[in-house]
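Undergrad: pasting the sequence and the predicted model now:
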Amino acid sequence: MSSPPRLNDWLTSRQPLVLGLFRIVLGVLFASEGAATVFGILDRKASPVGDWPFWYAGVIELACGILVLLGVATRGAAFLSSGIMAFAYFTEHQKDGLFPLQNGGLAPVLFCWGFLLLVFAGPGALSLAGLTNREAPTHRAAEPPRATAP
């Protein structure tokens, strides 16, 4: 008679799915930031075309957000997204205080670290790249070492 699975095993077995859902939500939020900046939607005024750095950042946010959402070129898009969020934090927010709660930079910090996680963890489940096997599989639970006979 087998014992019921432990909670840790159950959670570990769902890591790719939860990582995929995290990637999708992060991609939607980032793409919506970019769309609001470029097209002036969601109660935001559009940045003028070519306005440095805001319009360019909006284009990158929109494009990378869509790539991350779909799970295509996830690691590269996440790396670029993490970098522009770090740039945004240090150039636009940190001058108003060290901590994100002081300077209004909470969103860039969370985006930066969320995307950095995807750089290392990969797209997880539910990605288009996973359907075509173009990105390496994400986390797999480590198997315990096997005993060998003497």
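TA: Sure, I can see it.
Undergrad: for the rest of this, base every contact and every neighbour count on C-alpha atoms.
TA: Fine.
Undergrad: so which residues make contact with stretch 27-34?
TA: Applying Cα atoms under 8 Å, 6 or more residues apart in numbering, the contact partners of stretch 27-34 are 57-70, 111.
Undergrad: and if we set it to 6 Å?
TA: 58, 59, 61, 62, 65, 66, 68, 69 (Cα atoms under 6 Å, 6 or more residues apart in numbering).
Undergrad: also this one, for the comparison:
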Amino acid sequence: MKPDRLRGPVLALFRMVTGLLFLMHGASSLFGVFGGARGTGAAVEFAVWPSWWAALIQLVCGALVLAGVFTRSGAVLASGSMAYAYFAVHQPQGLLPLTNGGELAAIYCWAFLLVAVLGPGAWSLESAVRRLRSAQEPESAAPA
């Protein structure tokens, strides 16, 4: 089997797993599930800047990327929020991600940038809708 045959499915799975993990991170912070905010078992306070808003972005953008709908927009917003998190929260604690606790923010930032550039792929709601629309269009719709 040629490695190129795996490109589409692997990229789709990468998008879905990254979106799912980001969604779960947001859900844990917003609702106190999966161990809660930073493992405390509690949810962040409603509308508190930036933690509640970051969690909302994580939940919504994670869901969009996971489903493959408005994927590029969701991925750009997620990537930007993680860049903000890295430079505003982690980088002042130290130069390197290993010492400032910013590895997750840095990895998510670059992962979502990759998703934004490559798009949702074939295994996405966007692609499914596109396939349905093209199947419903009459083939003789070409101008004479």
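TA: Cool, the structure landed. Keep in mind the model is a prediction, meaning the values are calculated, not measured.
Undergrad: picking up where we left off before, out of the contacts of stretch 27-34 of structure 1, which is nearest to residue 36 of structure 1?
TA: In terms of Cα to Cα, no member of the contacts of stretch 27-34 of structure 1 lies closer to residue 36 of structure 1 than residue 58, at 7.8 Å.
Undergrad: the closest one corresponds to which position in structure 2?
TA: Superposed on structure 2 with TM-score structural alignment, residue 58 of structure 1 falls opposite residue 55.
Undergrad: give me the nearest residue to that match, chain neighbours excluded.
TA: Nearest residue to residue 55 of structure 2 in three dimensions, chain neighbours excluded: residue 26, at 4.2 Å (Cα to Cα, 6 or more residues apart in numbering).
Undergrad: show me what that neighbour lines up with in structure 1.
TA: In structure 1, the residue paired with residue 26 of structure 2 according to TM-score structural alignment is residue 34.
Undergrad: neighbours around its match, how many?
TA: By the criterion of other Cα atoms under 10 Å, residue 34 of structure 1 has 27 neighbours.
Undergrad: any idea which element it lies in?
TA: helix 15-39 (DSSP states H and E).
Undergrad: what's the mean distance for that helix versus structure 2?
TA: Mean deviation of helix 15-39 of structure 1 from its aligned counterpart in structure 2 after superposition (mean Cα distance after the TM-score superposition for structure 1): 0.5 Å.
Undergrad: identify the residues contacting the host helix or strand of the match of residue 58 of structure 1?
TA: Taking DSSP H and E as the criterion, residue 55 of structure 2 maps to helix 51-67. By Cα under 6 Å, 6+ apart, the residues outside helix 51-67 of structure 2 that reach it are 16, 19, 20, 22, 23, 26, 27, 29, 44, 71, 74.
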